[in-house]
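1. quick one: sequence and predicted model below, then my questions.
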Amino acid sequence: MRLEAEGVMSLELQATDGAPLPEWTPGAHIDLLLPSGLVRQYSLCGDPLDRHRLRIGVLLESKGRGGSQEVHGRLRVGQKLAIRGPRNAFALQPDQSYLFVAGGIGITPILSMARVAQRVGAQWQLLYGGRARRSMAFVSELQALGQGRVEILPTDEVGLLDLDAIVVAAAAGQHIYSCGPAVLLDALSARFAEAGLSERLHLERFAPVVPVPGAGTGETLKVILARSGAEVEVPPDCSIMGALRAAGHQIASSCEQGICGMCETRVLDGIPDHRDSLLTEGERARGNVMMLCVSRALTPTLTLDL
């Protein structure tokens, strides 16, 4: 455990038996199963070539749901924890040039992306914003890695990130990878949509775009499971995942807010009503996958690859 910046703790995890850990790629995250029973998702920010260590960064959120407070206040070096994963819903696609945009703790997945971009000889630049320099983690590590490619942009020193310049870079052909607070990602999404460049913007969110919908959000839905032939009715006050579980079907999940991708399922027939914060507009338009934890349907029936 190491304090990386004000309010940011990094954890380095190793297998208890010293065995190699699972392979992972930049943008991946793990589920951390905390002693209290809480499960939280954290992006990996180490080196994908290091098979003996997984590193995560955790921002202390005093008004959060309790996970970060447990990490900072109760975990100790040498303590045994369970994890699930890694999984990747924010994969870095092969390219010759990248522009990375990080806000605050959103630097964690971007750090591993920058490291791999540097290793493969790609052109890359990182814009790293935060409230103040003292709260921005991994600054020295990034500057040593980037050798002039990294701009550290604390708001209290230089103001907000120049979103227009980021859009211009995308218009010139660059793909933009960004992670950070909702206010940054929402603003980028709006600018890129206005410019017709949404497909060049790749985002990872730590929270849903909108609150997860609750009861009374639609009509009763019939879900057909193609592999078993089973049919399950999903009432308006229940998620598809909840109805399937109630009928005895095991569905893997983690965040249950539509942001981690663990419950992503292929759709064979019907039109999903996407309510997640993960799929791109293009992926939603294709309609061949959905997140069972929050999404429903625009048709009376859905057939799933389950």
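-> Happy to help now that I have it. Residues are numbered from 1 along each chain as shown.
2. from here on, contacts and neighbour counts on C-alpha atoms
-> Fine.
3. from residue 248, how far off is residue 133?
-> Between residue 133 and residue 248 the distance is 51 Å, computed by C-alpha to C-alpha, to the nearest Å.
4. compare these two (neighbour count), which wins?
-> For residue 133 versus residue 248, neighbours defined as other C-alpha atoms under 10 Å are more numerous around residue 133 (18 against 8).
5. list the contacts of the residue found closest to the more buried one once you drop the neighbours it is linked to in the chain.
-> Among residues not flanking residue 133 along the chain, residue 154 sits closest, at 5.5 Å (C-alpha to C-alpha, 6 or more residues apart in numbering). With contact set as C-alpha atoms under 8 Å, 6 or more residues apart in numbering, residue 154 has these partners: 128, 129, 130, 131, 132, 133.
6. let me have those residues in JSON lines, extended by distance to residue 231.
-> Output for the contacts of residue 154, formatted as JSON lines (distance: C-alpha to C-alpha, whole Å):
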{"residue": "128", "distance to residue 231": "49"}
{"residue": "129", "distance to residue 231": "49"}
{"residue": "130", "distance to residue 231": "49"}
{"residue": "131", "distance to residue 231": "51"}
{"residue": "132", "distance to residue 231": "54"}
{"residue": "133", "distance to residue 231": "55"}
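7. filter those residues to the buried ones?
-> 128, 129, 130, 131, 133 (16 or more other C-alpha atoms under 10 Å).
8. now do the contacts for the second one.
-> Residues near residue 129 by C-alpha under 8 Å, 6+ apart: 101, 102, 103, 104, 152, 153, 154, 155, 160, 161.
9. give me the element it is part of.
-> Element membership for residue 129, per DSSP states H and E: strand 123-130.
10. now do that strand: distance to the chain's middle.
-> Mean-position distance between strand 123-130 and its chain equals 18 Å (C-alpha atoms, centre = their mean, to the nearest Å).
11. neighbours of residue 91, how many?
-> The tally of other residues near residue 91 (other C-alpha under 10 Å) stands at 17.
12. and the one 4 residues further on, by the same measure?
-> Here the neighbour count serves as a burial measure; for residue 95 (other C-alpha under 10 Å) it reads 13.
13. excluding chain neighbours, what is closest to it?
-> Nearest to residue 95 is residue 122, by C-alpha to C-alpha, 6+ apart, at 7.2 Å.
14. what about versus this one:
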Amino acid sequence: MRSIHDEVDVDLVVAERVDAADGVIVLDLRAADGSDLPAWDPGAHIDLQLTPELSRQYSLCGDPDRHDVWRIGVLLEPESRGGSRFVHDKLHVGAEVRARGPRNHFALEPSPRYVFVAGGIGVTPIVPMIGEAERAGAEWTLLYGGRTLSSMAFREELALLGGGRVTVTPQDTHGLLDLPALLADARADTLVYVCGPEPLLDAVTALTDPWPAGTLHLERFTPKTLGPIGDASFEVELAQSGLTLTVPPDRSILDVVTEAGVDAPSSCGEGTCGTCETVVLEGTPEHRDSLLTPEEQAANETMMICVSRAACPRLVLDI
């Protein structure tokens, strides 16, 4: 099982800020004390603690071989809940911000061939993946869609990397991505990586259903739509803390654990970032996160305690 909670807290300063596309800025972040930053692999993201109450996750999109800088791309969301607006308005060159990470639930697994699909700002984790695929000598193709050509960041960089392997599809002039053509033939030698809005993820998920298990890897911006929570309470035993707590239907495990005075790391509160991932020692979780793969959920080795619950009367957690 992969390790969890090995990320660190670090104070960063904005070293460079570039307008990369309509509504998209790219920030280069360096350690405030000038030290090297923790290493990361393609697919990783960091949490920016924008205010004491506001934390947001952003994919790293720079060069993993550079240890002096972390690069992120941030889209100003029209319906921003505060995160992207804060970044665009406040994080100018010289501004300081605290970060936690890096964390990777979207890692690029070895494969002789990749199909990458990106929608809008979902291209950010894909950029370093393509660089890694190039270094490994793998075959790859990218289908990249956006609202307009001018809103699509990293176009020039990807064109230089990919030549004819990159298909850029602005919706206003070319319509939707031609996913059926790209994913028509299931291949056992290919992994599919997709990041973007929910309709794109749903479409790729449906089209890759006939492909071999483990083919599809995706990252979500927002939590999956799930059914209502049941009306049953359950118990959680905290193995490290020696506490047994009752979780009612209207409270999360994270809420109950935190209220009991137990320190449990958390960030998004919606099962998309992975900060609260917790090892399950006994019992069967009811997974409600949008992060673990179906295989990881079936293994029941960890769970996201901000949203997931129990499919049994009692869970024992490694807290």
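-> Everything's here; your move. Since the model is a prediction, treat every value here as computed from it, not as a measurement.
15. one step back: tell me which of the contacts of residue 129 of the first structure fall in strands.
-> 101, 102, 103, 152, 153, 154 (DSSP state E).
16. the last one and residue 139 of the first structure, how far apart?
-> Right, residue 154 of the first structure. Relative to residue 139 of the first structure, residue 154 of the first structure is positioned 11 Å away (C-alpha to C-alpha).
17. same deal with the second one?
-> With distances taken as C-alpha to C-alpha, residue 102 of the first structure is found 12 Å from residue 139 of the first structure.
18. between the two, who's got more neighbours?
-> Neighbour totals were compared for residue 102 of the first structure and residue 139, and residue 102 leads with 26 against 19 (other C-alpha under 10 Å).
19. how much space between the corresponding residue of the second structure for the more buried one and residue 287 of the second structure?
-> Under the alignment (TM-score structural alignment), residue 102 of the first structure pairs with residue 118 of the second structure. Note on residue 118 of the second structure: its distance to residue 287 of the second structure, by C-alpha to C-alpha, is 26 Å.
20. leaving out chain neighbours, which residue sits closest to the equivalent of residue 38 of the first structure over in the second structure?
-> Using TM-score structural alignment, the equivalent of residue 38 of the first structure in the second structure is residue 54. Nearest residue to residue 54 of the second structure in three dimensions, chain neighbours excluded: residue 83, at 6.9 Å (C-alpha to C-alpha, 6+ apart).
21. kindly report the same for residue 120 of the second structure.
-> Closest to residue 120 of the second structure by C-alpha to C-alpha, 6+ apart is residue 146, at 4.7 Å.
22. quick one: contacts for that neighbour?
-> 119, 120, 152, 169, 170, 171 are the contacts of residue 146 of the second structure under C-alpha under 8 Å, 6+ apart.
23. same check on residue 83 of the first structure?
-> Counting by C-alpha under 8 Å, 6+ apart, residue 83 of the first structure has contacts 30, 31, 32, 33.
24. before we move on, which element is it in?
-> Counting by DSSP H and E, residue 83 of the first structure is part of strand 82-87.
25. am I right that residue 218 of the second structure is in a strand?
-> Yes. Residue 218 of the second structure: assigned to a strand according to DSSP: H, G, I helix; E, B strand; the rest coil.
26. tell me, how many neighbours does the residue mapped onto it from the first structure end up with?
-> Using TM-score structural alignment, the partner of residue 218 of the second structure in the first structure is residue 203. Per other C-alpha under 10 Å, the neighbour tally for residue 203 of the first structure reads 22.
27. so residue 203 of the first structure touches residue 177, yeah?
-> Yes. With contact defined as C-alpha atoms under 8 Å, residue 203 of the first structure counts as touching residue 177 (6.0 Å).
28. mind listing what the residue most central in space within the first structure touches?
-> Closest residue to the average C-alpha location of the first structure: residue 204 at 4.1 Å, with C-alpha atoms, centre = their mean. Neighbouring residues of residue 204 of the first structure by C-alpha under 8 Å, 6+ apart: 89, 90, 178, 179, 180, 278.
29. again, only this time at 6 Å
-> Contact partners of residue 204 of the first structure, counting by C-alpha atoms under 6 Å, 6 or more residues apart in numbering, are residue 179.
30. now do the one 5 residues further on
-> Under the criterion of C-alpha under 6 Å, 6+ apart, the contact list for residue 209 of the first structure reads residue 277.
31. any idea where the helices of the first structure begin and end?
-> Along the first structure, counting by DSSP state H, helices occupy 67-74, 107-120, 139-146, 155-158, 163-171, 182-194, 240-246, 281-286.
32. of all these, which lies closest to residue 233 of the first structure?
-> Distance to residue 233 of the first structure, taken as C-alpha to C-alpha, is lowest for helix 240-246 among these, at 7.1 Å.
33. read off where the closest one ends up in the second structure.
-> Going by TM-score structural alignment, helix 240-246 of the first structure sits over residues 253-259 in the second structure.
34. what does stretch 133-140 of the first structure give?
-> The aligned range for stretch 133-140 of the first structure in the second structure is 149-156, by TM-score structural alignment.
35. state the distance from the residue in the first structure sticking out farthest from the centre to residue 303 of the first structure.
-> Distance from the C-alpha centroid of the first structure peaks at residue 229, with 32.9 Å (C-alpha atoms, centre = their mean). Distance, residue 229 of the first structure to residue 303 of the first structure, by C-alpha to C-alpha: 10 Å.
36. what does residue 13 of the first structure give?
-> 40 Å.
37. ditto for residue 5 of the first structure
-> Taking C-alpha to C-alpha as the measure, residue 5 of the first structure falls 48 Å from residue 303 of the first structure.
38. the more surrounded of those two?
-> Legend: neighbour count by other C-alpha under 10 Å for residue 5 of the first structure and residue 303, higher for residue 303 (19 against 16).
39. so who does the equivalent of the more buried one over in the second structure touch?
-> Structural alignment (TM-score structural alignment) places residue 303 of the first structure against residue 316 in the second structure. Taking C-alpha under 6 Å, 6+ apart, we find residue 316 of the second structure in contact with 236, 237, 281, 282.
40. thinking again about what came up before, in the second structure, what residue corresponds to the residue farthest from the centre of the first structure?
-> Under the alignment (TM-score structural alignment), residue 229 of the first structure pairs with residue 242 in the second structure.
41. one step back: what's the closest of the helices of the first structure to residue 23 of the first structure?
-> When the helices of the first structure are compared by C-alpha to C-alpha, helix 107-120 sits nearest residue 23 of the first structure, at 13.4 Å.
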